[in-house]
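build me a model:
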Amino acid sequence: MFIFITSIVFFMPIPNGSADTPGDSITILFTHDMHDNLLPFEVEREQGKMTVGGYARLSSAIQEQRSKDPDAIVVDAGDFSMGTLFQTVFTSHGPSLTMLGQMGYDATTFGNHEFDFRADGLAESLLAAKDSGVRLPGIVMSNMEFPKDEDGKIAADVQALKEAVDAYGVKDYIVLERKGVKIGIFGLMGEEAAGNAPMSGVTFRDAVENAKSTVAALKEKEGVDLVIALSHSGTATDPSKSEDERLAKSVSGIDVIISGHSHTTLMEPIIVGDTVIVSAGEYGENLGILNISQDSKANWAVNQYQLRKIDESLPADPVIAVTIEDYKQTIQEEYLNRFGMEFDEVLAVSSFDFTPFTELGVEQREEPIGNLIGDAFIHTIRELEGSAYEPIAAAVVPYGNIRDSFSKGPITVADVFKVYSLGVGSDGSSGYPLLDIYLTGKELKTVAEVDASITPIMNEVQLYIAGLSYTFNTNRFLFNKVTDIQLQSFDGTKEEIDDEKLYRVVGGLYSVQMLPYVNEKSFGILSVVPKNEDGSPVTDFEDRIIYMNEQQEVKEWYAIANYFKSFEKMDDVAKVPAYYEHAKDRKIVEHDANILAVLTKPNGIILTAYAVLLTFVGLLALLIAVLLKKRKRKLGKVSV
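Next up is the predicted model:
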């Protein structure tokens, strides 16, 4: 879940805070949802494009604030990893944690993306960070459990994580003391976030109930004066989905909630009772600064709140800058060399901006970036297979897997990876691999209907499908929205779909594995069964992975990077074709409320529904007729 609340950042001065009595103010510096953005990045704001973020500048901002208040604490609310090329050495070097340690963070918690490499991947990362020898932040996570099977045993990978957690020293909470104030800090994983880590191997207790017992322990056992929750749960404009507001309402005794997961930028704190909820936005674009002190009732009140923009006004911390460069070299040697690509290599230049990431998925519509990614999958597989290439009918690209967008100007390997960075392959290395499956023509049509019907319910499942052209009307009945669909080649040529024929379809490991869940999400009305060439159901999706050679999987990001390199060159630099500046009638969305537009062209599903409805109406009419007939007879007898 991603929520973006934008406004003009305002700044307030932070007091120096040098006294040493319990009544003095406490400064909390905070971040969340950093997603391995160690380097500065470009964003589009009202004042135009600007370069923000980067750990070298962030470190300077932290030092700047600690020069004003040496007792300030620095915390992070999770999802510190996954999102850039730095994640490729997550298991071998644990760069996220080591960098937080070097910048002086006191504590962090796990977000759902820390489990992207599953339990054993996180275990390796924790141990790698511990072995680095640098000062590390404390990790707090109070509602994580290691489940046992029927025989009372823990799975091997989960056991490895449990041992790594113990070795690192992950705790339910930690207690710090600043200016004579005892501060309890605990971590939580929210319900929605936990649901986004389905392969973690661990389970998470109810956040509210767990928080109640943890706060009680901090207050009664540890005698803390201030309770801070690092909550990877998030806030939302819809109160029913705003988990951290619900947490504050349900649990007394939490003084401050650092709210992560929803990527929210709160220009002012949310105050729920005696609890202060704050969020600083994503990717380290801002350093959150909260200064609080106790009022006459011993409740913690906000003195000042600031989001310090991490921009060019800040110098780069030279030590952090050198460490980042060292990591870049490690990534080159351990990961990128196998793909024949370089970290900052310019793949192509674009003369236009693609839709900004903050606008992607807001509407049901075709997106050029979705077209480009799908075309890249098809192109790279065709190139690899050469004369043995078997035509691909469609490439599936879920909106939820796109993590950034492309801007006008040079596009590098690092840029491409950031756009499509999710997952890990069966080879244990970063990035989901491409695979192929087969679907019948009828199932291809079903995939389009899934996009049309389920997207309004679950926006993250919106699809961009290269190889198809389909039209749907948002005002039609659920699961009957698609009114026209055909195969469409790159040049726009269209071909009718044979319902019984098997068609080759490609996508990433995660995307294709999710197709069978169509059954569940459509309440059993729709069905998609991925198949092998012979029509038999796929039982192990990893058997369908496509390889560059005997060992190297074709990663999704690599296919995109490879496609950029294939574009026609001008002055020895590939140029992104103007073809991708606009939509290509691959997904045509109509909003026609005319009764004919709504009811004509019913599919088999709706015809069945109509038949059931007509049967019901017929039976109802028959029942009414029988009752009227009986009534007439009764009235006739009375009149006689």
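
going by C-alpha atoms from here, please, whenever you check contacts or count neighbours.
Will do.

wait, isn't residue 82 in contact with residue 113?
Yes: using Cα atoms under 8 Å, residue 82 is in contact with residue 113, at 6.3 Å.

can you report how many residues neighbour residue 65?
By the criterion of other Cα atoms under 10 Å, residue 65 has 21 neighbours.

then it would be within a helix, right?
Yes: counting by DSSP: H, G, I helix; E, B strand; the rest coil, residue 65 falls inside a helix.

quick check: it vs residue 325, distance?
Distance, residue 65 to residue 325, by Cα to Cα, to the nearest Å: 25 Å.

for residue 109, same thing?
From residue 109 to residue 325 the distance is 26 Å (Cα to Cα).

and the two? which has more neighbours close in?
When residue 109 is set against residue 325 and neighbours are counted by other Cα under 10 Å, the residue ahead is residue 109, at 31 against 12.

how about that one, what does it touch?
Residue 109 makes contacts with 76, 77, 78, 139, 140, 141, 187, 188, 230, 231, 232, as judged by Cα atoms under 8 Å, 6 or more residues apart in numbering.

please apply the same query to residue 506.
377, 378, 392, 394, 395, 396, 434, 435, 436, 437, 512.

so what's the residue count around residue 617?
By the measure other Cα under 10 Å, the count of residues near residue 617 is 12.

next: the one 10 residues further on.
The local packing of residue 627 (other Cα under 10 Å) involves 12 other residues.

this one next, for a side-by-side:
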Amino acid sequence: MTHFKQRILSRTLLLPLFLFFLLAPSPAAGARISVLFLGDLHSQLLPVSLKTNKTTVFFGGLVHGAGLLAKEKAAEPDSLILQGGDAVSGITWLHFSGEPEFSALAAAGVQAMLLGNHEFNYGPEHLKRGLSFSSIPVLSSNLTFDDWELAERVSRHVILKSGDTSVGVFGLASPNLSAQASPGPRVHIDRNLEDVSVKMIRELREKGAEAIIALSRLTREENANLASSLEGVHAILGGSSNEETPNALFVQGPNGWETLLAESGAYGAFIGKLALTISEGRTDREKTSWKLLRVTPQSGRHPEVERIASSFENRLNEALISTVGIFENYVDGRSSTVRGGESSLGNFICDALRWRFKTDIGMINGGGIRGDRVFPAGNISWKTLMEILPYNNPVYIVSLKGSQLRQILELSAGALKGGENDHYDPNTRPHTGAFLQLSGLRVEYSLKGEPSLVEADGKLIRWGNRLRSLSVFSDGEWRPLDDDRVYTVAVNSWTAGGGDRLFVFAEGTTEKTDIRDIDAVAEYLMSRKDKTVRFGKDGRIRITDS
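Predicted structure coming up:
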């Protein structure tokens, strides 16, 4: 179906919906609905600790977040409590199948929650086990399931009561879910978000909903575009940015309809509080407010959530030393190795990124690989993986032209020390940690060439000429890089933003994912036969003095 036909169909659907609004009952003038919204929890039950100078600051986490929710609920008993997906993440989600997170959210009083991306990180069967620990209504309006148990457990929408007002809630999964997680072939995504939303609005209105809220895993741009095309949704809460919005955005749709957009960020650092006033069926913008409530130890504790968190904290410590996979041989993870040439550890990490995200290329900066030691052969635990990849960076997919990749690799070569008369100056050169490990590429550098020079703020002083040859693995064979072709690169968020003076990355088109580098590597390791890896080099990076 062409884009034009889709728009015509959408407008055809909207016309009877508009007529339905004229006939449907509306809430009394000045109806007020209070919503407490919890964003991406990422399994953070206990507070986050952050060391600044010599002081350790604690914030976020559901133990204190639930304490704050309880206080707000006591002050306004009619408040609804909603959660916007990505409640789970990482090792806690993998090892305990959601029991601590979903049990704690139920104890905190959450009345409806969205399926996010992380919920699918370990496949639908893992998700089913997680959902068995809670009776909270779980929403996704644009996903359908071949698995009958998931189909029965996940609802398209739900109607909740806030005082005398019926509030309809539906949820939208990311149209890029398959690239960001592992839903598998038996989970089907409807990417026509406008048509899905129109159907949800109609169904909810037919069931008596007087106010409608959408929970979203979309990008901010997708949220805004959707809101501009809809009439009937009063608020869209959440998104995929992992960042909070101090001020709500109002987007105008058809017939002057206004939809509020807001997010409350990640790790339970904030609870979003929406005071939604509806007059004659529409949002009363002047009497509607959104604010962020900061979660700190002063917010109070929730006894049951704290009990759940504490019991699993001890079990998590045991899980950290459990085996993820096996290293058949030792691997050199010293800084001088991962920042100075081809590294078998760097090869493995980049292969994992390319495999997990199905991109043309995988890259990691040498400074992103830590540990600075030789890791022995034998069983490998989560603790060891966390030593190698401690930053827990999300992975982004950056689309770049071949010509831009050449520039990036020239900058990477500029981070290499060595060669005749090479007086390395950190003030004008990419840092040694900017040297890139690779997958899907073969490069040759010459230390006889001039290094690229870049100022500390990322401003180019001059291009170097150390890159001598470059090929890409495409359609099963090695081919010369095409300067005009666009390639996809899986890389951590730091590098994707131009960190380490690799400024060309920031010129590409970036797709954010919620998957962390360590999770991608662990998943790759566990997918291998007998969960085993044998490290080695294959000549993908060659460095010469000629």
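
how close does the closest residue to residue 126 of structure 2 other than its chain neighbours sit to residue 125 of structure 2?
Setting aside the residues directly before and after it, residue 126 of structure 2 is nearest to residue 97 in space (Cα to Cα, 6 or more residues apart in numbering), at 6.3 Å. Noted for residue 97 of structure 2: a distance of 10 Å to residue 125 of structure 2, by Cα to Cα.

for these two, indicate the residue with more neighbours.
Of the pair residue 97 of structure 2 and residue 125, residue 97 is the one with more neighbours under other Cα under 10 Å, namely 23 against 14.

once aligned to structure 2, how far is the host helix or strand of residue 520 of structure 1 on average?
Counting by DSSP states H and E, the element that carries residue 520 of structure 1 is helix 518-521. Once fitted to structure 2, helix 518-521 of structure 1 is off its aligned match by 10.3 Å on average (mean Cα distance after the TM-score superposition for structure 1).

give the buried residues for that helix.
Within helix 518-521 of structure 1, the residues that count as buried by 16 or more other Cα atoms under 10 Å are residue 518.

which helices and strands sit right next to the following helix or strand past that helix?
Using DSSP H and E, the next helix or strand after helix 518-521 of structure 1 towards the C-terminus is helix 556-566. Packing contacts for helix 556-566 of structure 1, counted by 3 or more Cα pairs under 8 Å, 6 or more residues apart in numbering; DSSP states H and E, involve strand 346-350, helix 368-385, helix 413-419, strand 573-574.

and the longest one, what's buried?
Meaning helix 368-385 of structure 1. 368-382.

so stretch 344-356 of structure 2 corresponds to what in structure 1?
Counting by TM-score structural alignment, stretch 344-356 of structure 2 falls onto no part of structure 1.

helix, strand or coil for residue 86 of structure 1?
At residue 86 of structure 1 the chain is in helix, as set by three-state DSSP.

quick one: contacts for residue 320 of structure 2?
For residue 320 of structure 2, the contacting residues are 381, 382, 383, by Cα under 8 Å, 6+ apart.

need the residues you listed in CSV with secondary structure, can you?
Below are the contacts of residue 320 of structure 2 laid out as CSV (three-state DSSP):
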residue, secondary structure
381, strand
382, helix
383, helix
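
so which of the residues you listed hold up in structure 1?
Among the contacts of residue 320 of structure 2, no contact is conserved in structure 1 (both residues aligned by TM-score structural alignment, their matches' Cα atoms under 8 Å).

what about the strands in the stretch 251-400 of structure 1?
256-260, 270-272, 275-278, 286-294, 300-309, 346-350, 394-398 (DSSP state E, counting those that start in this stretch).

superposed on structure 2, where does the shortest one end up, distance-wise?
The one in question is strand 270-272 of structure 1. On superposition with structure 2, the mean distance recorded for strand 270-272 of structure 1 (mean Cα distance after the TM-score superposition for structure 1) is 0.5 Å.

that strand: how far from the chain's middle?
26 Å (Cα atoms, centre = their mean, to the nearest Å).

how about that strand, aligned to which bit of structure 2?
Per TM-score structural alignment, the counterpart of strand 270-272 of structure 1 in structure 2 is residues 249-251.

and residue 516 of structure 2, what pairs with it in structure 1?
The alignment leaves residue 516 of structure 2 without a partner in structure 1, by TM-score structural alignment.

what sits against residue 516 of structure 2?
Residue 516 of structure 2 neighbours (Cα under 8 Å, 6+ apart): 392, 393, 394, 395.

which of those tops the neighbour count?
For the contacts of residue 516 of structure 2, neighbours tallied by other Cα under 10 Å; top is residue 395, 28 neighbours.

excluding chain neighbours, what is closest to that residue?
Distance criterion Cα to Cα, 6+ apart; nearest residue to residue 395 of structure 2, sequence neighbours excluded, is residue 492 at 4.4 Å.

and if you look at residue 51 of structure 1?
With Cα to Cα, 6+ apart as the criterion, residue 51 of structure 1 has its nearest non-adjacent residue at 4.4 Å, and that residue is residue 42.

which SSE is the one you found in?
Counting by DSSP H and E, the element that carries residue 42 of structure 1 is strand 41-45.

just give me the neighbour total for residue 15 of structure 2.
10.

swap in residue 19 of structure 2?
Counted with other Cα under 10 Å, the neighbours of residue 19 of structure 2 add up to 10.

just residue 460 of structure 2 next, same as before
Residue 460 of structure 2: 16 surrounding residues under other Cα under 10 Å.

please point out which parts of stretch 46-59 of structure 2 sit buried.
Under the neighbour-count criterion of 16+ other Cα under 10 Å, stretch 46-59 of structure 2 has 46, 47, 48, 58, 59 buried.

pipe those residues into TSV and attach distance to residue 223 of structure 2 per row.
Output for these, formatted as TSV (distance: Cα to Cα, whole Å):
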residue	distance to residue 223 of structure 2
46	30
47	30
48	29
58	31
59	28
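
can you tell me which of those residues lies closest to residue 469 of structure 2?
Using Cα to Cα, residue 48 is the member of the buried residues of stretch 46-59 of structure 2 that lies nearest residue 469 of structure 2, at 45.8 Å.

where do the strands sit along the stretch 401-546 of structure 2?
Using DSSP E, counting those that start in this stretch, strands in the stretch 401-546 of structure 2 cover 436-439, 441-446, 453-454, 460-462, 467-474, 477-480, 486-492, 509-516, 532-533, 541-544.
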